[in-house]
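**Q** my questions concern the predicted model and sequence given below.
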Amino acid sequence: MAALDLLRPICLALPEVNERRSHMTPTFFVRDKKVLCHLWEDHHGDGELGIWCPAPPGVQADVVEREPDRFYVPKYVGHRGWIGMRLNIDPDWDEVAAVIDDAYRVAAPKTLVKILDQR
C-alpha cells in the first residue's frame, strides 16, 4: 500500500483536518490554514520518502540525535523545530501516528486539542 494511503486516514481522523496539494505534494492542514504534515517523495532529487511536520519544543534535536537514520531536520522548516521522518526505511505506522498526533498538538488551536483529548 502506498504511503499516502496509510498516512491519509491517520491525518484525516483528527478534528478539522483536510488534505490538499501544497508545493506540489500532498499536504494536510488544520482548519485549512496551518500545516499538519507534508508528504514528500524525492524532494528536489533527494531520493527520500518522508513526512515533514511541526514538533513540540526540544523534540527535533532529541529524535535526530537518537535516530538519525529515521529522523532528520528538513529543509526550509527545520529552523522552526520541524522534523522529517523517513518512510522508505520500514516505517512503524504506530510511530508515524504518534508523530502526527504530536504535530497536531503543535499546529491546532487549543479548542481542537481539547476535542481530541475528549475522544
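**A** Thanks, I have the structure now. Since the structure is predicted, the reported quantities are computational estimates derived from the model, not experimental observations.
**Q** C-alpha only now, for contacts and for neighbours.
**A** Fine.
**Q** longest strand in the protein, please.
**A** With secondary structure taken from DSSP state E, the chain has its longest strand at strand 34-41.
**Q** got the buried residues for that one?
**A** Buried residues in strand 34-41, defined by neighbour count with 16 or more other Cα atoms under 10 Å: 35, 36, 37, 38, 39, 40, 41.
**Q** alright, now check it against this:
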Amino acid sequence: MVTEDDVRRVALSLPHTTERPSYGTPGFRVKDKLFARIREEGDVLALFVADESEKHGLIASDPEKFFTTSHYDGAAMILVRFGAVDVDELTELLTDSWRLRAPKRVVAEYYPAG
C-alpha cells in the first residue's frame, strides 16, 4: 500500500514537476499541466491515461485497483486506490501520466531515445 508521502516523493522526482493544490487537494504538475491529483478521499489518485480505451481496459483488468466516477466520463483519466498498488506500480503509473502531459521537449530530456 502506498501513502500520500510516496505519491509526493515519486511525483516530485519527475523532471519539471511542482506541487500545487487542485480542487483543494495535492496536485502535481509538469510545466503547469496537471498530471496527477490526490482526491478528497485521501487514498485515491487521479491520473491521465492515453485514451478511454486504456482507461476501460485498466478498469476491466482490475476493478479493485482502478475505477472511475461519472465526473471523469469522457476523460482519459483513471482513479487508483492507494491500497491496491505498490511503489513500483505507482512509479510506473505516475511516470506514464507525466509523460502524457509533459511537453515533448521535456519528455525528450527524460527519455532521450524517444
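**A** Structure received. Predicted model, so just to flag it, every value in this text is computed and none were measured.
**Q** which other helices and strands does the helix or strand that the longest strand of the first structure is followed by contact?
**A** Beyond strand 34-41 of the first structure in the direction of the C-terminus, DSSP states H and E gives the next helix or strand as strand 49-53. Using 3 or more Cα pairs under 8 Å, 6 or more residues apart in numbering; DSSP states H and E, the elements in contact with strand 49-53 of the first structure are strand 34-41, strand 83-86.
**Q** adding distance to residue 92 of the first structure, write those strands out as TSV.
**A** Formatted as TSV, these follow (distance: least, Cα to Cα, whole Å):
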stretch	distance to residue 92 of the first structure
strand 34-41	16
strand 83-86	10
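**Q** where along the second structure do the strands fall?
**A** Under DSSP E, the second structure gives strands at 17-22, 25-30, 33-38, 44-48, 66-67, 77-81.
**Q** between those, which one is nearest to residue 89 of the second structure?
**A** strand 77-81 (10.7 Å; Cα to Cα).
**Q** what residues in the first structure pair up with that closest one?
**A** Under TM-score structural alignment, strand 77-81 of the second structure corresponds to residues 82-86 of the first structure.
**Q** pretty sure residue 103 of the first structure contacts residue 57?
**A** No. The pair residue 103 of the first structure / residue 57 is not scored as a contact, 10.8 Å apart, by Cα atoms under 8 Å.
**Q** those two: who's more crowded?
**A** More crowded of residue 103 of the first structure and residue 57, by other Cα atoms under 10 Å: residue 103, with 21 against 12.
**Q** against residue 73 of the first structure, how distant is that one?
**A** Distance, residue 103 of the first structure to residue 73 of the first structure, by Cα to Cα, to the nearest Å: 15 Å.
**Q** repeat for residue 64 of the first structure
**A** According to Cα to Cα, residue 64 of the first structure stands 7 Å off from residue 73 of the first structure.
**Q** and the longest helix for the second structure?
**A** Looking across the second structure with DSSP state H, the single longest helix is helix 87-101.
**Q** what's the mean deviation for it versus the first structure?
**A** In the superposition against the first structure, helix 87-101 of the second structure averages 0.8 Å from its aligned positions (mean Cα distance after the TM-score superposition for the first structure).
**Q** now the angle from that helix to strand 17-22?
**A** 90 degrees (axes from the mean of the first three to the mean of the last three Cα atoms, to 10 degrees).
**Q** helices or strands up against helix 87-101 of the second structure?
**A** Contact analysis of helix 87-101 of the second structure by 3+ Cα pairs under 8 Å, 6+ apart lists helix 4-13, strand 33-38, strand 44-48 as its packing neighbours.
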